[in-house]
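[1] below: sequence and its predicted model.
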Amino acid sequence: MTATMLAGRLDVRNKTFAVEEVPVPEPGPGQVRIKVKAAGVCLSDVHLIDGSLNPLFLSSDKVTLGHEVSGVIDAFGPDVPAGWTAGQRVLLQAGERCGRCADCVRLVGACRQVRTRGVDYDGGWAEYALATHHTLVAVPDGLPFEQAAIIPDAVSTPWAAIVATGGAAPARPVGVWGVGGLGAHAVQLLRLVGAAPIIAVDPIGAARERALALGADLALDAAAPDLRDRVLSATGGRGLDLAFDMAGVAAVREQAVSCLAAGGRLVLVGLTPAPLTIAQSIPFSYFGQQILGHYGSAPEHVIQLVELARHHRLDLGGSISGTLPLAEAAVAVERLERKEGNPVRLVLTP
């Protein structure tokens, strides 16, 4: 008799989500099976369910959601290199190279068609998950599974946006629009790299208070009519070197551009299908400003964050806004969609 497990499955044809019983997967060549201990619930999961995001490379009609995953190694397929052991604590990278594009075949450059866990192939909203061995990252004993799970994406995406795409520098002014799951970590991480001042913008009072507690120098209401003036005042009249849209809201982008300094850059981290427009394009060109797209993170960014947590440079204890059993995954999605309790991250525990 085939062993079964619970898994949170999305039918991409009709956008229906349900926790179902499915067979426990068997690891193939180069794969390990993980007994999942924690899996984050991301706004991207909400958008997959509501249809505003769609998988690009999914080969079937259903997919197990969940790209933020931690657990312990349970079983090995053939051809897994030595060094990993059963019971070892790990987190999983949120995606992997396709292995098929020209750069993957030549083993040079970035993959052109990265596959995302829980989007393009089965993820970790399940009791067990499969992972290619090179997507494993060892987790120190002192890092709780709930915190380890959210490092890929919730923490690594803003980290990569800050240090790679944005190139944040010490003592340079930065703005963060949206202090939810991504933005809250962005404030912490900008503080870590020495950006100053850090200006957080959010329409929710509790989110602004959280931003200040996490290290923002100033927190502003997005609806404030004098927002741009206050940003200019806080930056000595020059504006922001960097602005991050962590919310994926079209109106945010226009407001953020208006606050940029000459040569300033807006980094788009939050995802939205809404068109990107620049109302005042002549000054945008005149002042040499830029808009940069950003998606996810590279493997080294996750490894860096695990090391920062290991050495107590990064505390994610306040990031876990609640835990729910896997069977209540739909409840977690609804809570996040309604922003109930203004969560940073909700976590499923199979």
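    That came through fine. Since this is a predicted model, take the numbers as computed values, not measurements.

[2] going by C-alpha atoms from here, please, whenever you check contacts or count neighbours.
    Fine.

[3] count of residues packed around Lys15?
    Neighbour count for Lys15, taken as other CA atoms under 10 Å: 13.

[4] another one to put next to it:
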Amino acid sequence: MTETMLAERFYAKDHSIHLEDVPVPHPGPGNVLIEVAYCGICHSDLSLINGTFPAQLPEVTQGHEASGTIVEVGVGVTGWKVGDRVIPSAGRPCFTCRKCRRGDFANCLHLNLMAFAYDGAWAKYHEAAATGLTKIPENVPMDQAALLADAVSTPYAAVVHTAQVHMGNAVAVWGVGGVGTHLVQLAKVAGGVPVIAIDLNDEVLARAKRVGADHVLHSDDPDLMSKIEDLTHGRMIDVAFDAVGIKPTLRAAVDSLDVDGKAVSLGLSSQDIDAGPFMNFNLQRKRVYGHLGYRGQDIGVLAEMLSYHRLDLSESISEVIPLSEIKRGIQDLEEHRNNPIRILVKP
């Protein structure tokens, strides 16, 4: 192993990114060193660069959706060994907030996010806490495994934990890009029927249909609500997901709900929430939930689903690029070139 490695570095002072040679880390107590196989480019990475997410460090290596192989084990680590194929968790509890003091680490109020509060995996090597690792089944490819640590696990947690989608729920998804495509797939696996994908783009709607949407609709259709009513035989939507995170999409999601329906927002923007008139919202007992992240065990469940072929992510990898082309990959995602679900970096 060399003493230095190529890594992407984000600088908060001017929101710039650079490729630099940096020292290879060595794992401290309780940590492991992972040789990164793949790491995704996520919209939250873009949010740090464009300032939507406030910087937590003056400089940091980005990238939080990674897979790789353990090459070094720190003092005190048990249950893991060199050669294990793993997915690192994309966050660490703070251990100081009131939730952590009660042992409720999964609901830490000040979660330290990988690639924001500590160095991520747009680099050859990544130091990770051993307690947050997930083993990759032998029949699961490393590129698909990298998707699980946010691109798929966040939608999974939204479907299973926040929305609690179950058999027979009518489900609609506004925005079927990276997160929305996986919401469609996972809502169908959970028993949603029908699952309706809603977007402006014909290509992404065709893709949503290929991966499991029962119906696709255009979000700018003036007859959208009446078409949803027809498709659900008058009962409207039980669970609506907003994967865009802007006023019009959340408002449309809320408007589509049946009595006691739930709208779950996963999209991130600086806009305010619009849930409609109090009269309609309260009389029909509608609910709006915000969602971010996942539980550590969710990645393990998804890895097992891939292993047993209960989930197909073959269309989710839009492109694989070398680390040297990271700026181009970021720009492609930002400008939606070729409608990517996930662009992966191979350091």
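    Happy to help now that I have it. Worth saying up front: this structure is predicted, and the values here are computed from it rather than measured.

[5] who's in contact with Leu346 of structure 1?
    By CA atoms under 8 Å, 6 or more residues apart in numbering, the residues touching Leu346 of structure 1 are 40-42, 320-324, 332, 336.

[6] same deal with Thr4 of structure 2?
    Thr4 of structure 2 touches 21-24, counting by CA under 8 Å, 6+ apart.

[7] and the contacts of Leu346 of structure 1, which are buried?
    For the contacts of Leu346 of structure 1, a neighbour count by 16 or more other CA atoms under 10 Å gives the buried set as 40-42, 320, 323-324, 332, 336.

[8] turn the contacts of Thr4 of structure 2 into TSV, columns for distance to Ala252 of structure 2 and neighbour count.
    Shown next, in TSV, are the contacts of Thr4 of structure 2 (distance: CA to CA, whole Å; neighbours: other CA atoms under 10 Å):
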residue	distance to Ala252 of structure 2	neighbour count
Asp21	47	14
Val22	47	14
Pro23	49	13
Val24	48	19
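
[9] chain neighbours aside, what residue packs nearest to the counterpart of Val259 of structure 2 in structure 1?
    Taking TM-score structural alignment, the alignment pairs Val259 of structure 2 with Ala262 from structure 1. Computed as CA to CA, 6 or more residues apart in numbering, the closest residue to Ala262 of structure 1 that is not its neighbour in sequence is Phe287, at 4.7 Å.

[10] do the same with Gly317 of structure 1
    Excluding the flanking residues, the one nearest Gly317 of structure 1 by CA to CA, 6+ apart is Gln147, at 6.9 Å.

[11] quick check: the aligned residue for that neighbour in structure 2?
    In structure 2, the residue matched to Gln147 of structure 1 (TM-score structural alignment) is Gln144.

[12] counterpart of Ala172 of structure 2 in structure 1?
    Per TM-score structural alignment, the equivalent position to Ala172 of structure 2 in structure 1 is Gly175.

[13] same question for Arg210 of structure 2.
    That one, Arg210 of structure 2, aligns with Ala213 by TM-score structural alignment.

[14] residues in contact with the host helix or strand of that match?
    Using DSSP states H and E, Ala213 of structure 1 sits within helix 205-214. The contact list for helix 205-214 of structure 1 (CA under 8 Å, 6+ apart) reads 179-180, 184, 187-188, 200-202, 218-221, 342.

[15] in structure 1, mark out all the helices, start to finish.
    Using DSSP state H, the helices of structure 1 run over 43-50, 102-106, 145-150, 156-160, 181-193, 205-214, 227-234, 250-258, 281-286, 299-310, 329-337.

[16] list the contacts of Gly51 of structure 1.
    Contacts of Gly51 of structure 1 (CA under 8 Å, 6+ apart): Lys15.

[17] quick test: name the residue nearest the centre of structure 1.
    In structure 1, the centroid-proximal residue (CA atoms, centre = their mean) is Asp153; its distance is 2.6 Å.

[18] pretty sure that residue is touching Leu91, no?
    No - contact criterion CA atoms under 8 Å: Asp153 of structure 1 and Leu91 do not qualify, at 11.7 Å.

[19] same check for the contacts of Thr4 of structure 2, but in structure 1.
    Contacts conserved in structure 1 for the contacts of Thr4 of structure 2, counting by both residues aligned by TM-score structural alignment, their matches' CA atoms under 8 Å: 21-24.

[20] looking at the residues you listed, which two lie furthest apart in space?
    Greatest spacing in the kept ones among the contacts of Thr4 of structure 2, by CA to CA: Asp21 and Val24 (9.1 Å).
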